[in-house]
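*Asks:* Build me a structure from this.
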Amino acid sequence: MNLKETLEMLNKVATDNKELIKNEESTKQFLILPLLRGLGYDTYSPQEVTPEFTADFHKKNEKVDYAIFINREPKIFLEAKPVTSKITKNAPQLSRYFSTFPSVRLGILTNGIEYHFFTDLNNANIMDSKPFFVFNITNYNEEDFSYLIKFSKNLYDYESIKNLAESMMYSQAFKSVIKEIFENPNDDFIKFVIKERFKFKVTQQFINTARPLVQKCIQESLAEIISEKFDINQAMQEAAPEVEEVSQVDKKVYYSMEELESLGSFEEFGGVKVVLPNSESYKKLLKIPKEEYSVERGNPLSDFFVSSVLTQGNTIVGYLIGQYYNQQTDITLYTVKSNEIANFLKENPIVRETGFINARLGFRTNKITNEKTYYLKSCLSNLSFRDIPNLVSKVENIDEFFNSIQ
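*Replies:* Reported below is the predicted structural model:
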């Protein structure tokens, strides 16, 4: 069951069982744990989702409802409330848990319906007083869903979460300022509007006189912008229905865990996990006709594939490139550092000609020397290497890893 299906199921459970799900324990069992499973976390493994996780505060012994571990470290703390509780205030209890573990940078306060997401934008390891994102399983749109999926196990990356939190925080702040100005423009804004078009000295008396006129002009301007935009969009739709029909591409926004896990089997190589792809699975996910197979889009018929992406922290530092031979009965693995991918392509021109099963080639051009540096990206739309289970392998020392397998 993918995340979309999980949310649909939970919406039905919450709607049909209002009288039965009342206390905190039933909220956890029927609403919270299923969502964590929908996000890819193994709620049956205490090494991944630990209930009643102990956090010591001086002489107190307090427990967070759930600690979620990624790579054997607690990364997310979740505090649960009964579904009947309204989440209207901040979360001091969750904040205390948060500050105890430096590895935890995300806190979730939920009653099973609303999920309030907190991080530490203002001060490191001190949880912000307000959530940067609120998700409601009974009332959400596609944009909300696109944010929620970023918290799934295979996509979780704190830097991405931090960027999302900053973006949302700034957006909320900017919108509130703009809304205040539009509803009740202050003296500085009125003075700015006047001086943009007129050169005379602006007095306080003139600002007070102009205030109702500026408010009226703001409302009329917004109405004109909306009207013009609507007319333009409507005209474009009426003028180009055939073009839209021809160019429309059915893009998939997300992939189910079943689809991702069907991509291949996993084995150990030089201390890291590698994927040995099933090319038929990639063909099904690509959904492109044979005549359109190319280096740019990825070639499922190629003998070459990316078997593992090696990372240090959040940086990709190398690849394991696989090659089938003997009618795909045997496999050779090549080790390639990220900054040497161009040399690898020169030494193996057939790779550039036939492409990869699960990768496409990209390049950056040095503006001074015009030299191209190649890198690899997933050929599946809206899916990165980091999304595919076990494909990403963390390497502590990249040089030591490459030297150890030569």
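*Asks:* from here on, contacts and neighbour counts on C-alpha atoms
*Replies:* Fine.
*Asks:* Which secondary structure state is assigned to the residue most central in space within the chain?
*Replies:* Central residue check for the chain by Cα atoms, centre = their mean: the C-alpha nearest the mean position is that of Lys150, 2.9 Å away. Of the three states, Lys150 takes helix under DSSP: H, G, I helix; E, B strand; the rest coil.
*Asks:* residues touching it, list them.
*Replies:* For Lys150, the residues meeting the contact criterion (Cα atoms under 8 Å, 6 or more residues apart in numbering) are Tyr156, Ile161.
*Asks:* ok, now Tyr115?
*Replies:* The contact partners of Tyr115, taken as Cα under 8 Å, 6+ apart, are Ile108, Leu109, Val134, Phe135, Asn136.
*Asks:* go again using 6 Å as the cut-off
*Replies:* Contacts for Tyr115 (Cα atoms under 6 Å, 6 or more residues apart in numbering) come out as Leu109, Val134, Phe135.
*Asks:* part of a helix, is the last one?
*Replies:* No. Counting by three-state DSSP, Phe135 falls outside a helix, being strand.
*Asks:* Where does the residue nearest to it when sequence neighbours are not counted sit: helix, strand or coil?
*Replies:* Nearest non-adjacent residue to Phe135, counting by Cα to Cα, 6 or more residues apart in numbering: Tyr115, 5.1 Å away. Per three-state DSSP, the secondary structure class of Tyr115 is strand.
*Asks:* Gln219 too?
*Replies:* Three states are possible here, and by three-state DSSP the one that applies to Gln219 is helix.
*Asks:* Following up with a second sequence; could you model it the same way so I can compare the two?
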Amino acid sequence: MELFSQLKSLADKIEQLKDKIETEESTKHAFTLPFINILGYDTFNPTEVVPEFTADLGLKKGEKVDYAIFQNGNPILIIECKHWKQNLDVHNSQLFRYFHVTKTRFALLTNGIQYRFYTDLEENNKMDEKPFLEFDITKIKESISKEIEKFHKSKFDVSLIVDNASNLKYTREVKMLIDKELAEPSQEFVKLFANKSYSGRLTSKVMEEFKEIVNKAFNQMISEKVNDRLNSALNKEQEKQQEEEEIDDKSKNKIETTEEELEGYQIVLAILRRKIEKERVVYRDTQSYFGILLDDNNRKPICRLHLNGGVKYISLFDQDKNETKERIESVDDIYLFENQLLKTIEFYDSE
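*Replies:* Predicted coordinates for the structure are as follows:
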């Protein structure tokens, strides 16, 4: 989760800065080096991250790759960087040559936005033509961040990455083929289904009709499956909310809201009224804590007050709804967390 958040932050920075980045060198400093830092490598340590790493090619001496990351004295990843506007398709041949003369098993080609990771699955010490991992950092997904995490300094394991690379590469290839077939079904794809569902002769006219049928059927099926999953998720959420409401109803008779809890609510309300209407800030008292919510929504907790035990606490929430408890001496200490409370409101209102 932490790596994903860091990648998202870098993506936001890239979106803000890219139109001001005019050179390849600026792309490296603004986009690529922060990415290397996120992977846990010290870009200021020349024994760990080597800029302009020399990769001599036979009689051609002095060839340099932009960066090489070292571990235990050996290069584990070479990186070739281009300007963020450049198309990477025309640059992998240069990295291909570098890969062959270094001891690394991994290479990265990037323009700071598009990232392509390569290895040598098809032939030892010869970089594959196609990457096993490719992504756009401005559209990063959590599933991709888990693959990137394998390159983190604290988790780097050559064997583990190589074993997983084959699965990633061919899964990616199959997904691309499926996507292509869904957009424009090939003759072989249409014939596969026509043969199984049509008993007559497959004339060119019949094949043309089946091309449209196959395309329509697959898109309808995908749409139906998406709707089924959405409905299932909504039903589960409604059931969960109903269960919570029933539990709340049963426990209400056992709950006694104290003057101190109401005072704490008034302090939170006073802080937030500068940003939102007071009607949006609602409290719900439970047996274990005094909760303050935005829009009376359980999925939008602002904070929780724990005031009835020997030690008093306030629970705060970040943008991922992770809860952090902070000790307080009295309800007046709630004012110390003004910035966090206001940020929590901003997170919800930006969703």
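*Asks:* quick one on the thing from earlier: next, work out how far apart the residue nearest to Phe135 of structure 1 and Ile70 of structure 1 are.
*Replies:* When distances are taken as Cα to Cα, to the nearest Å, Tyr115 of structure 1 and Ile70 of structure 1 turn out to be 20 Å apart.
*Asks:* Check Leu3 of structure 1 too.
*Replies:* When Cα to Cα is applied, the distance between Leu3 of structure 1 and Ile70 of structure 1 equals 19 Å.
*Asks:* Pick out whichever of these two has more residues nearby.
*Replies:* Taking neighbours as other Cα atoms under 10 Å, Leu3 of structure 1 and Ile70 compare with Leu3 leading, 23 against 16.
*Asks:* Give the burial count for the nearest residue to that one once chain neighbours are set aside, as a bare number.
*Replies:* Taking Cα to Cα, 6+ apart, and ignoring the residues beside it in sequence, Leu3 of structure 1 has Gly38 as its nearest neighbour in space, at 4.9 Å. Using other Cα under 10 Å as the criterion, Gly38 of structure 1 is surrounded by 22 other residues.
*Asks:* Please apply the same query to the one 5 residues further on.
*Replies:* By other Cα under 10 Å, 18 other residues sit near Thr43 of structure 1.
*Asks:* quick one: contacts for the aligned partner of it in structure 2?
*Replies:* Counting by TM-score structural alignment, Thr43 of structure 1 corresponds to Thr43 in structure 2. Residues near Thr43 of structure 2 by Cα under 6 Å, 6+ apart: Val49.
*Asks:* and with 7 Å instead?
*Replies:* Residues in contact with Thr43 of structure 2 (Cα atoms under 7 Å, 6 or more residues apart in numbering) are Leu33, Asn37, Val49.
*Asks:* once aligned to structure 1, how far is the helix or strand encompassing the second one on average?
*Replies:* Here Asn37 of structure 2 sits within helix 33-38, counting by DSSP states H and E. Relative to structure 1, and after both are superposed, helix 33-38 of structure 2 has an average distance of 2.0 Å to its aligned residues, where the measure is mean Cα distance after the TM-score superposition for structure 1.
*Asks:* same check, this time on stretch 93-101 of structure 2
*Replies:* Once fitted to structure 1, stretch 93-101 of structure 2 is off its aligned match by 0.8 Å on average (mean Cα distance after the TM-score superposition for structure 1).
*Asks:* can you check stretch 218-234 of structure 2 too?
*Replies:* Relative to structure 1, stretch 218-234 of structure 2 is 3.0 Å off (mean Cα distance after the TM-score superposition for structure 1).
*Asks:* sorry, back to before: for the helix holding Asn37 of structure 2, which helices and strands make contact with it?
*Replies:* For helix 33-38 of structure 2, the contact count by 3 or more Cα pairs under 7 Å, 6 or more residues apart in numbering; DSSP states H and E identifies no helix or strand as a packing neighbour.
*Asks:* ok, back up a step: make TSV from the contacts of Thr43 of structure 2 and add distance to Lys252 of structure 2 to it.
*Replies:* As requested, those are exported to TSV (distance: Cα to Cα, whole Å):
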residue	distance to Lys252 of structure 2
Leu33	55
Asn37	51
Val49	60
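*Asks:* who wins for neighbours among those?
*Replies:* Of all the contacts of Thr43 of structure 2, the most densely surrounded is Val49 (23 neighbours; neighbours counted as other Cα under 10 Å).
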